[in-house]
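Enquirer: Take this sequence and fold it.
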Amino acid sequence: MDKKIFQLHADVCKALGNPLRIEVINLLENKELCFTDLLEITGGLKSNLSQHLSVMTKKGILKVRREGQCNYYSLASLKVAQACRLMREVLIENLKNQKELLEKL
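Expert: Purely as a prediction, here's the structure:
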């Protein structure tokens, strides 16, 4: 396999390397939301959220469409949400295993 694909994969993973970005992906899993709705739900700063959305849009993770005064964001592919969900499942399994190990001690 061409090593370029691994670099592109790493770039997308870097774009997901922030809790707010993962929260946004979770929020957009089955719907699109206006920027102001995302801002209200996440409770972040306008400039900060805008920057995160811009990065994810440039990396092809999100799509954006303008309607009236609002930019509506949605996932470019539901597979992004599925990948995040799988990673959460791995995390939860690891936490359960650590808890069991601690209980045995």
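
Enquirer: use CA for all of it now, contacts and neighbours both
Expert: OK.

Enquirer: check contacts around the residue positioned nearest the centre of the chain.
Expert: When the chain is reduced to its mean C-alpha position, the nearest residue by Cα atoms, centre = their mean turns out to be residue 22, at 3.0 Å. When contacts are counted by Cα atoms under 8 Å, 6 or more residues apart in numbering, residue 22 touches 16, 84.

Enquirer: now the other sequence, so there's something to compare against:
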Amino acid sequence: MSAPPLYQLKADFFKTLGHPVRICVLELLSSRECAVAEILPEVGVEAAHLSQQLAILRRANLVATRREGSTVYYRLTTPEVADLLSAARSILSGVLAGQAELLADLQAPPAAALPPRPRPA
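Expert: Predicted coordinates for the structure are as follows:
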């Protein structure tokens, strides 16, 4: 049995990122390690749902944990995850800026775009 092709692994990786709660958690962890109790109010979901999303991120080796007493802390396993999120933010900013320009063009008065019609003689 051979290893899956690289493009399949990349697709699976991006599927792992394909949930708003997981992105929110990764964004929070991009700046520092956080306890679960710190993450929970930021993501605004039930504790059980957050636990499921954290488990997915752990299985994908995107986050790691450490325990201090009864508190569990999460951190990114590699700074490249934060770099990827930053690149996504930059790409989306460009896309949305382009859409804002298109919207402004659509909202401009249409007469300005057409030359005046010649009058019949």
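
Enquirer: ok so, going back, the strand or helix carrying the residue nearest to the centre of the first structure vs the second structure, average offset?
Expert: Using DSSP states H and E, residue 22 of the first structure sits within helix 19-27. Superposing on the second structure places helix 19-27 of the first structure at an average distance of 0.8 Å from its equivalents, by mean Cα distance after the TM-score superposition for the first structure.

Enquirer: Please pull up the helix or strand immediately following that helix.
Expert: Taking DSSP H and E as the definition, the helix or strand that follows helix 19-27 of the first structure towards the C-terminus is strand 33-34.

Enquirer: just how off-centre is that next one within its chain?
Expert: On the basis of Cα atoms, centre = their mean, to the nearest Å, the separation between the geometric centre of strand 33-34 of the first structure and that of its chain is 15 Å.

Enquirer: so it aligns onto which residues of the second structure?
Expert: Against the second structure, the aligned range for strand 33-34 of the first structure is residues 34-35 (TM-score structural alignment).

Enquirer: ok, residue 37 of the second structure to residue 69 of the second structure distance?
Expert: Relative to residue 69 of the second structure, residue 37 of the second structure is positioned 14 Å away (Cα to Cα, to the nearest Å).

Enquirer: mind listing the strands for the first structure?
Expert: 33-34, 62-67, 70-75 (DSSP state E).

Enquirer: Burial-wise, tell me which of those comes out on top.
Expert: When the strands of the first structure are scored by mean count of other Cα atoms under 10 Å, the highest mean neighbour count falls to strand 70-75 (a mean of 19).
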